[in-house]
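A.B. asks: Next comes the sequence, and after it the predicted model I'd like to discuss.
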Amino acid sequence: MTSNNTSIQVTEFIISGFDSVNMPVAVGVVILIVYVVGCLANIINILFIVYDKKLHKPMYLLICNLAVVDILYTSSASPTMIRTLVAGVKTISYVPCLIQMFAFNLGAVMEMFALAVMAFDRLLAISCPFQYHSYLTNGRTLILIFIWWVVGCCLAAVLPAIVTDLPHCYSVLKYAFCDYPAIIRTTCSDPEYYFNRIAITVFIILFFTFGFICLSYFGIIFFVKLSSSSDKKKMSSTCLSHLIVVTCYYCPVFVRSILTRLGVVLSLQERNGLIIGSFLGPPLVNPFVYCLRTKEIKYKILKIFTEH
């Protein structure tokens, strides 16, 4: 699947995805602010959960895991984009570029896995409230998280493995950072062949995790109908945080990953906007959603500001 173009030795890539942006510094500053606020909020969430033994429960361990995933996901590409926009440094070395691609895809896969496991946690808590803590212990939760991280690393490692075997004909990345489509387009190979190869895996992961979340909520709705009015209110409040987070993540991902495969053509600005929104939005929204809607965490925050 290689063309006749002469291959070159690439030691660094040139990022050109922001060349058409009118006010690059202003855009970079906005991304910087969102990135810093999102990381700080997630770190605070983690510290609250780690240092309060009362929060050492499966649900909070999963929230803590999601915060770690969010930090990884947004940190995989945000610093490179900020450096490109604010400092005007458009080059990135070959190996760091592959590491960035691995980290970005690991964050994307783990975000889906984390949301799917959290949906299962809510289903278990609502359908089996009395057996919940015997079914899902802290130890089992940590083992489940560890398994998903191993699976996520294996899946994310496939993409750099594909790229390293291909000769490069170009050194300019058309997109905003080192993601798989951008690097594939620098090779001497037919990009559609490699896009189609990986699209099957992406669709399976997307539909598996999103389908699992939907099935979990069908089960939750079934049990909610059998509950009293007070229990219904409590259950809906418990699940609303997760639904907000799921919507925030999956909407841009579905548009970018599925509609483009179905023939919808996105401009460079539209693609950049969707992909930036997918890894800046959830890490910013998630910690605030859980801080404001989880009474134990909200109580601790209020206590910090009112005790003095």
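C.D. replies: Good, I have the coordinates. Numbering: from 1, shown residues only.

A.B. asks: rest of the way, CA atoms for contacts and neighbours
C.D. replies: OK.

A.B. asks: quick one: contacts of stretch 293-302?
C.D. replies: Applying C-alpha atoms under 8 Å, 6 or more residues apart in numbering, the contact partners of stretch 293-302 are Asn45, Phe48, Leu55, Ser237, Thr238, Ser241, Tyr290, Cys291, Leu292.

A.B. asks: Name the residues of the helix or strand the fourth one falls within that are buried.
C.D. replies: Pointing back at Ser237 there. Ser237 is located in helix 229-254, with elements delineated by DSSP states H and E. Residues of helix 229-254 classed as buried: 232, 235, 238-239, 241-242, 245-246, 248-250, 252-253 (neighbour count, 16 or more other C-alpha atoms under 10 Å).

A.B. asks: try stretch 86-103
C.D. replies: Val86, Lys90, Thr91, Ile92, Tyr94, Cys97, Leu98, Gln100, Met101, Phe102, Ala103.

A.B. asks: And for the strand or helix carrying the fourth one, what's in contact with it?
C.D. replies: When you say that, I think you mean Ile92. Under the criterion of DSSP H and E, Ile92 resides in strand 91-93. If you take C-alpha under 8 Å, 6+ apart as the criterion, strand 91-93 is touched by Thr11, Glu12, Phe13, Ile14, Ile15.

A.B. asks: Assumed Ala157 was part of a helix.
C.D. replies: Yes - applying DSSP: H, G, I helix; E, B strand; the rest coil, one finds Ala157 inside a helix.

A.B. asks: got the contact list for the residue nearest to it when sequence neighbours are not counted?
C.D. replies: Among residues not flanking Ala157 along the chain, Phe102 sits closest, at 6.2 Å (C-alpha to C-alpha, 6 or more residues apart in numbering). Phe102 sits next to Ala156, Ala157, Leu159, Pro160 when contact means C-alpha under 8 Å, 6+ apart.

A.B. asks: ok, and Phe102, which helix or strand is that part of?
C.D. replies: With DSSP H and E as the test, Phe102 turns up in helix 94-127.

A.B. asks: helices and strands around the helix or strand following that helix, which ones?
C.D. replies: As assigned by DSSP H and E, the chain's next helix or strand after helix 94-127 is helix 132-135. Applying 3 or more C-alpha pairs under 8 Å, 6 or more residues apart in numbering; DSSP states H and E, we find helix 132-135 packed against no helix or strand.

A.B. asks: Please state the offset of helix 132-135 from the chain centre?
C.D. replies: 28 Å (C-alpha atoms, centre = their mean, to the nearest Å).

A.B. asks: mind listing what's buried in that helix?
C.D. replies: Buried, per 16+ other C-alpha under 10 Å, within helix 132-135: Tyr132.

A.B. asks: mind listing the helices for the protein?
C.D. replies: Secondary structure of the chain by DSSP state H: the helices cover 24-51, 58-82, 94-127, 132-135, 138-164, 180-184, 191-225, 229-254, 268-293, 295-306.

A.B. asks: helices or strands up against the fifth one?
C.D. replies: Just to be clear, that refers to helix 138-164. By 3+ C-alpha pairs under 8 Å, 6+ apart, helix 138-164 packs against helix 58-82, helix 94-127, helix 180-184.

A.B. asks: Comparison target, given below:
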Amino acid sequence: MDTSSLNTSSFLSLQGLGLPPQGMYAAFLFATLSYLVILFCNLFLMATIIMNKSLHQPMYFLLFNLPINDLIGSSALFLQLIKEILLDSRYIEASSCIAQAFFIHVYGVGSVLILSAMAYDRYIAICNPLKYSTIMTNSHIAKIITLVWLVDLLLIGVLFFLLLRLPRCRSLISQTYCDNPSLVALVCADTTINNIYGLFITASIQVFAVGMILYTYLQILLACFKSKRSDTKSKALQTCATHLTVFLILECLGLFTIISYRIKQLSPHLRRMIGVSTLIFPPTLNPIIYGLKTKDIRQRINMAIRKTVNP
């Protein structure tokens, strides 16, 4: 594409992968296979929950939202990345860039909120088992899921409303994909409000999520130690270990990504790798971890595989 024909108000330039021409084939293969694996694993987990009535429980209704959210984030990244590699172009329409950034941030906030809601569900199930069925009714679960998505969309909607009101005078995105910090860097006006609101979202979501996890898991551990039934204790700890593993993977990658933006001396290539990893590893690992570690889901998957192999 002729750069002289670009209108900076309509097109933006992504930093690109920085690969030699012969490396683009490997990049295309890796991106395509990664996206297909993410699609297969998450859709398979969703289909398993939908098709098995024994999994139509509050825990799995909440879990069902996790692969939906993972597909939003991975699709926002990979569809644009694969298009960029195929067309050998680093240019993207401003509207497409903003849409990609919006859905990537919806994915980030949504992951934390969904995992927090799942921690609350496990807390009720283990610490108040006799009241679980009366508390976690279908209507209550529907309210929790609706609240999670509404809060997610509202927080990110305001973030991008604050961004879109500002004029843009630069066009080079410092990442291989679009996100809010990279778009704010293109603005030629005072971004103090944007920076404060961005930090507010990050801090409040982290305080809420980490506080929820610490409180619920402390109560769960205390309940497990008090319990005299070894089978109940083992099942509770296994379920919580699965949830905690997924949460820690997301938190570590998210923290590294946030810190990478604050360290100016960090290599741009390393910063881009950290950012992309947050959108690749959780969507890939989450359905695998839940499929292997959650007994009910593992049994249903094994039954589906046996029926396929020996119809």
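C.D. replies: That came in fine, so what should we check first? Since the model is a prediction, treat every value here as computed from it, not as a measurement.

A.B. asks: To Thr201 of structure 1, which of the helices and strands packed on helix 138-164 of structure 1 lies closest?
C.D. replies: Comparing those against Thr201 of structure 1 with C-alpha to C-alpha, the closest turns out to be helix 94-127 (10.9 Å).

A.B. asks: Return the mean post-superposition distance for the closest one against structure 2.
C.D. replies: Here the mean offset of helix 94-127 of structure 1 against structure 2 after fitting is 0.9 Å, by mean C-alpha distance after the TM-score superposition for structure 1.

A.B. asks: tell me the angle of that helix relative to helix 268-293?
C.D. replies: Angle, helix 94-127 of structure 1 to helix 268-293, by axes from the mean of the first three to the mean of the last three C-alpha atoms, to 10 degrees: 40 degrees.

A.B. asks: whereabouts in structure 2 does helix 94-127 of structure 1 align?
C.D. replies: Mapped onto structure 2 using TM-score structural alignment, helix 94-127 of structure 1 spans residues 94-127.

A.B. asks: Next, the buried residues of that stretch.
C.D. replies: Within stretch 94-127 of structure 2, the residues scored as buried using 16+ other C-alpha under 10 Å are 94, 96-98, 100-127.

A.B. asks: Next: stretch 168-177 of structure 2.
C.D. replies: Residues Arg168, Ser171, Leu172, Ile173, Ser174, Gln175, Thr176, Tyr177 are the ones in stretch 168-177 of structure 2 that count as buried (16+ other C-alpha under 10 Å).

A.B. asks: which residues sit in contact with Val69 of structure 1?
C.D. replies: Contacts of Val69 of structure 1 (C-alpha under 8 Å, 6+ apart): Gly107, Met110, Glu111.

A.B. asks: If you could redo that for Pro287 of structure 1, that was the one I meant.
C.D. replies: Contacts of Pro287 of structure 1 by C-alpha under 8 Å, 6+ apart are Gly38, Ala41, Asn42, Asn45, Ala67.

A.B. asks: any idea how far Ser216 of structure 1 is from Pro96 of structure 1?
C.D. replies: 39 Å (C-alpha to C-alpha, to the nearest Å).

A.B. asks: cool, and Ser267 of structure 1?
C.D. replies: Separation of Ser267 of structure 1 from Ser216 of structure 1 (C-alpha to C-alpha): 36 Å.

A.B. asks: more crowded one of these two?
C.D. replies: Ser216 (21 against 8; other C-alpha atoms under 10 Å).

A.B. asks: which ones are touching the more buried one?
C.D. replies: Contacts of Ser216 of structure 1 by C-alpha under 8 Å, 6+ apart are Ala119, Phe120, Leu123.

A.B. asks: Check Val25 of structure 1 too.
C.D. replies: Neighbour list for Val25 of structure 1: Leu85, Val86, Ala87 [criterion: C-alpha under 8 Å, 6+ apart].

A.B. asks: before we move on, back to that, now that we have the contacts of strand 91-93 of structure 1, which one has the most neighbours?
C.D. replies: Ile15 (23 neighbours).

A.B. asks: Isn't it up against Tyr175?
C.D. replies: Yes - using C-alpha atoms under 8 Å, Ile15 of structure 1 is in contact with Tyr175, at 6.7 Å.

A.B. asks: Any idea how far stretch 143-153 of structure 2 is from the middle of the chain?
C.D. replies: That offset, for stretch 143-153 of structure 2, works out to 15 Å (C-alpha atoms, centre = their mean).

A.B. asks: With stretch 249-258 of structure 1 instead?
C.D. replies: Counting by C-alpha atoms, centre = their mean, stretch 249-258 of structure 1 comes out at 11 Å from the chain centroid.

A.B. asks: Count the residues that sit near Cys188 of structure 2.
C.D. replies: 12.

A.B. asks: cool, and Ile33 of structure 1?
C.D. replies: Quick note: Ile33 of structure 1 (other C-alpha under 10 Å) scores 11 neighbours.

A.B. asks: Quick check: the gap between it and Val27 of structure 1.
C.D. replies: 10 Å.

A.B. asks: cool, Met101 of structure 1 as well?
C.D. replies: Distance, Met101 of structure 1 to Val27 of structure 1, by C-alpha to C-alpha: 22 Å.

A.B. asks: Next: Tyr299 of structure 1.
C.D. replies: Going from Tyr299 of structure 1 to Val27 of structure 1 by C-alpha to C-alpha gives 35 Å.

A.B. asks: Those two: who's more crowded?
C.D. replies: Neighbours per residue (other C-alpha under 10 Å) separate Tyr299 of structure 1 from Val27, with Val27 holding more: 16 against 12.

A.B. asks: Can you tell me the closest non-neighbouring residue to the aligned residue in structure 2 for that one?
C.D. replies: Using TM-score structural alignment as the criterion, Val27 of structure 1 maps onto Ala27 of structure 2. In space, Ala27 of structure 2 comes closest to Ile85 once its chain neighbours are excluded; the distance is 7.7 Å by C-alpha to C-alpha, 6+ apart.

A.B. asks: Can you get me a residue count around the one you found?
C.D. replies: Neighbours around Ile85 of structure 2, by other C-alpha under 10 Å: 18.

A.B. asks: For it, give its distance to Ala31 of structure 2.
C.D. replies: Counting by C-alpha to C-alpha - Ile85 of structure 2 and Ala31 of structure 2 are separated by 9 Å.
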